[in-house]
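> Let me see the structure of the following:
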Amino acid sequence: MTRLLVLLLLALSSTSYGFRMLEGEFTANKTCDLWCSFKKHRNTGNHQTAIGSIYRIMGDNKPGGEWLQIRDKDNSIRWVNKTCGNIKINKPIPFDYFILSISWQPTFCKEQKNKPECQSSNTLFALHGLWPTTDKKPYPAYCQGQIAKPFGHYTTLPLDQELSKKLSSNMPGTQSYLDRHEWHKHGSCSGMDVKTYYTKSVNYFQWFSDSPVAKQLKSHKGKIVSSKQVKQWINQWSASQSISLHCIKQNNKTVLKEIRLYLKKELPVSPNSQSFFQYAKRSNCPDSFYLTP
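As a prediction, this is how the structure comes out:
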């Protein structure tokens, strides 16, 4: 009966808050209220955390949300703000493959003219991110209990000078703290530490940038290309089921916005043709599209 009640409460939480089940431990480092309902600020019995005490994590209100659901010492289910302690997630959130997202930077900068990285850049390809992905929703995000924040509100990532330089060169968005956002939202789900995550991200991005596909696209900037032709370039390098193209409407033209590489979950540090995951969601680009210069 008790187990049935717990499952019912979790189901209700999921419906109301986008609840995500997690397994782990929360260690309180300050005294905070333990709410029956954080939305209504209801704390029946005036429960509070005890500094140094460890609580079992049941889940959070949503990926990137501010609230953890825990079991209090009397076995009741309560909500606590994530800033009230340290979070340790014991069971990784599963995923099936990676998506390496690569922006066609001129299209991005047409939309985001005021971004720092768009003021003086002449880059065509830009690293957006490396995303652990599954076909089942919700997609993995903020997997170590992180809170979603504006990009610049995250602290500097602990990367050495050489890797930081490489990352800045390949991900112009570091000027807008994109690297911090991508690590907390996606890298935290990768099973890698931050250095390994960005080493592989840069290596795979550079692998694509040096590919015949990238060279052909660069040589056709400012021109209309056919999807059929681009697929032929892709097939010469890899397999069409491992790369997808994504377009948007911009100034009454259909333009390339993003290229996605689908990669295996077990990524070696050095990319090779065996790294591809033979699956790609259908490209949304039409028969022909424009490569913004």
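
> make it CA atoms for all contacts and neighbour counts henceforth
OK.

> Now do the strands in the protein.
20-28, 54-60, 67-71, 77-81, 85-89, 97-104, 125-133, 224-226, 243-250, 253-264, 288-290 (DSSP state E).

> Can you tell me what sits against the third one?
Residues from elsewhere that reach strand 67-71 (C-alpha atoms under 8 Å, 6 or more residues apart in numbering): 26, 55-61, 77-82.

> Next, format the strands of the chain as a markdown table and append mean neighbour count.
Compiled in a markdown table, the strands of the chain are given as follows (neighbours: other C-alpha atoms under 10 Å):
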| stretch | mean neighbour count |
| --- | --- |
| strand 20-28 | 19 |
| strand 54-60 | 22 |
| strand 67-71 | 24 |
| strand 77-81 | 21 |
| strand 85-89 | 17 |
| strand 97-104 | 22 |
| strand 125-133 | 25 |
| strand 224-226 | 15 |
| strand 243-250 | 19 |
| strand 253-264 | 22 |
| strand 288-290 | 18 |
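
> could those strands be laid out in a markdown table, adding distance to residue 279?
Listed next are these as a markdown table, based on distance: least, C-alpha to C-alpha, whole Å:
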| stretch | distance to residue 279 |
| --- | --- |
| strand 20-28 | 27 |
| strand 54-60 | 31 |
| strand 67-71 | 35 |
| strand 77-81 | 39 |
| strand 85-89 | 30 |
| strand 97-104 | 9 |
| strand 125-133 | 12 |
| strand 224-226 | 22 |
| strand 243-250 | 8 |
| strand 253-264 | 7 |
| strand 288-290 | 22 |
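
> for the residue most central in space within the chain, what are its contacts?
For the chain, residue 186 is the residue whose C-alpha lies nearest the centre (C-alpha atoms, centre = their mean; 2.8 Å). Residue 186 sits next to 129-132, 140-143 when contact means C-alpha under 8 Å, 6+ apart.

> let's see 7 Å
131-132, 141-142 (C-alpha atoms under 7 Å, 6 or more residues apart in numbering).

> for residue 255, same thing?
247-249, 289-292.

> still on that earlier bit, of the contacts of strand 67-71, just say which sits nearest to residue 284.
Nearest to residue 284 out of the contacts of strand 67-71 is residue 61 (C-alpha to C-alpha; 32.7 Å).

> returning to that earlier point: which two from the contacts of strand 67-71 end up farthest apart in space?
Maximum distance among those (C-alpha to C-alpha): 16.4 Å, for 55 and 61.

> The structure of the following sequence is requested for comparison with the preceding one:
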Amino acid sequence: MTTLIPSSTYLLLSAIAALVLFPQTSLALEPVAGAFTASKSCPALLSTKKKTNPGNIMLERGRSYETLGLNRVGGDKLLIKIPNAPKSSQRWVALACGQLTGTAAKSATPKPSSEKPKATSKSLESKNNVLALNWQSSFCEDLPHINECRQLNKGRLKQAARELTLHGLWPQPRANEYCGISQSLKVQDTPSNWRRLPDPKLTRRTERALEAAMPGYQSHLHKHEWLKHGSCYKAGGGAEEYFDDSLYLLDEINSSRVGRFFRDNVGHKVSANDIRAAFDAAFGKGAGKRVEIKCARDGQRKLITEIWVRLYGTISRDTPIADLIQAARPARKSCNGGILDRAGLQ
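Model prediction:
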């Protein structure tokens, strides 16, 4: 004999099943099948309402994830599966942080609407920026006592001795600093106090990359850069995206003909025109005019200390750095040339 289940009981059982399968989702989950490939480093949240992220899990650019569902038909949040994530492998991410493939792409297509779209985190992200890069050997002539300079001068930072290193990524105009930072925290932002500043929320992968690309990490420079400049970058992925974008730009320059020019001329005197010509060769005619060269005196010598690269546009691995440079306004030279100092006190 077949026992009929009342409709109210059936709905209750369905709801319980949904909670078991998707403990952190709403019951309005729109199931999708396919894959999601991350194009940005964004947080993977356990709960979108509470903004909880156990383990500080971030999307890895270029990695594909299994999709589970959207927050609604044509929604803007996607539930994906991240194996071994603490608490739950099911995490919510912003749909704008990547691309869907397969059936998922069709499910995510939004319905036409006459409503004015709301501003997204991407639309708020700083588009007018300066990428500040150090020539570490010159910097260390003036501060040989700090830890990273002692390491450099002992020959332990071989990469920093022959390549440009990261100082910071600065939203413009220059007065655009300390966004949303309390006055009490701003007054603590001095070099002698950097170690006491709050740690930016970063994955271990990004921390390791910063340790190699930013020698000043040993002196907690990254904390200062995030507080003063990163707070105004307004990337949806927070500090992780800010530094990930900075590292991407640095890698693009060091792996280009600009990086080769610097490696080939360590210890030699070069002109600002030579440096700008290297940028033209790497990123197109006119790119060099968007580069400002900074110098400092060391006794009778003039040393090249920094390169400031102007950028305009949304920074993404999908946007060539050449396009970002070409779209920016021209920069002054500041310095006509100097020596690319060798590591060690001269």
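
> Please state their TM-score.
Superposed pair, TM-score by TM-score structural alignment, normalised by the length of structure 1: 0.63. Supporting alignment: 198 aligned residues with a C-alpha RMSD of 2.1 Å.

> re earlier: distance to residue 233 of structure 1 for the contacts of strand 67-71 of structure 1 - can I get that in CSV?
Shown next, in CSV, are the contacts of strand 67-71 of structure 1 (distance: C-alpha to C-alpha, whole Å):
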residue, distance to residue 233 of structure 1
26, 50
55, 54
56, 52
57, 49
58, 48
59, 45
60, 44
61, 45
77, 56
78, 55
79, 53
80, 52
81, 50
82, 48
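
> could the contacts of residue 186 of structure 1 be laid out in CSV, adding distance to residue 260 of structure 1?
Output for the contacts of residue 186 of structure 1, formatted as CSV (distance: C-alpha to C-alpha, whole Å):
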residue, distance to residue 260 of structure 1
131, 10
132, 13
141, 18
142, 21
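
> if we go to structure 2, which of these are intact?
Among the contacts of residue 186 of structure 1, the contacts conserved in structure 2 (both residues aligned by TM-score structural alignment, their matches' C-alpha atoms under 7 Å) are 131-132, 141-142.

> Tell me the residue in structure 2 aligned with the residue nearest to the centre of structure 1.
Alignment note (TM-score structural alignment): residue 186 of structure 1 maps to residue 229 of structure 2.

> Check residue 112 of structure 1 too.
Under TM-score structural alignment, residue 112 of structure 1 pairs with residue 143 in structure 2.

> Residue 251 of structure 2 matches what in structure 1?
Aligning on TM-score structural alignment places residue 251 of structure 2 opposite residue 206 in structure 1.

> which residues touch residue 211 of structure 2?
With C-alpha under 7 Å, 6+ apart, residue 211 of structure 2 has these contacts: residue 217.

> Tell me where structure 1 has helices.
2-17, 105-111, 161-170, 178-185, 194-209, 212-219, 227-237 (DSSP state H).

> now the first one, how far from the centre of its chain.
Here helix 2-17 of structure 1 shows a centroid-to-chain-centroid distance of 27 Å under the convention C-alpha atoms, centre = their mean, to the nearest Å.

> about what we covered before: can you tell me which of the kept ones among the contacts of residue 186 of structure 1 lies nearest to residue 210 of structure 1?
Distance to residue 210 of structure 1 across those (C-alpha to C-alpha) is lowest for residue 131, with 21.1 Å.

> which residues touch that closest one?
Taking C-alpha under 7 Å, 6+ apart, one finds 98-100, 186 in contact with residue 131 of structure 1.

> what do you get if the cut-off is 6 Å, keeping everything else the same?
Applying C-alpha atoms under 6 Å, 6 or more residues apart in numbering, we find residue 131 of structure 1 in contact with 98-99, 186.

> With residue 99 of structure 2 instead?
Residue 99 of structure 2 touches 36-37, counting by C-alpha under 6 Å, 6+ apart.

> quick one: it and residue 243 of structure 2, what's the gap?
22 Å (C-alpha to C-alpha, to the nearest Å).

> and what of residue 80 of structure 2?
Residue 80 of structure 2 is 24 Å from residue 243 of structure 2, by C-alpha to C-alpha.

> neighbour count winner among the two?
Taking residue 80 of structure 2 and residue 243 together and counting by other C-alpha atoms under 10 Å, residue 243 has the greater number of neighbours (26 against 22).

> quick one, what contacts that one?
If you count contacts by C-alpha under 6 Å, 6+ apart, residue 243 of structure 2 has none.

> Let's see that with 8 Å instead.
Contacts of residue 243 of structure 2 (C-alpha under 8 Å, 6+ apart): 206, 210.

> cool, the one 10 residues further on as well?
When contacts are counted by C-alpha under 8 Å, 6+ apart, residue 253 of structure 2 is found next to residue 259.

> hang on, the earlier thing: would you confirm that the match of residue 112 of structure 1 contacts residue 149?
Yes - shown here, residue 143 of structure 2 and residue 149 form a contact pair, counting by C-alpha atoms under 8 Å, at 7.0 Å.

> Those two - which one has more neighbours?
Neighbours were counted for residue 143 of structure 2 and for residue 149 using other C-alpha under 10 Å; residue 149 has more, 26 against 12.

> The more buried one - nearest residue in space that isn't next to it in sequence?
Residue nearest to residue 149 of structure 2 in three dimensions, not counting chain neighbours: residue 140, with 5.3 Å by C-alpha to C-alpha, 6 or more residues apart in numbering.

> wouldn't that neighbour be in contact with residue 147 here?
No - checked against C-alpha under 8 Å, the pair residue 140 of structure 2 and residue 147 is beyond contact range at 10.1 Å.

> Would you mind telling me which of these two has the busier surroundings?
Counted by other C-alpha under 10 Å, residue 140 of structure 2 and residue 147 do not tie: residue 140 has more neighbours, with 21 against 13.
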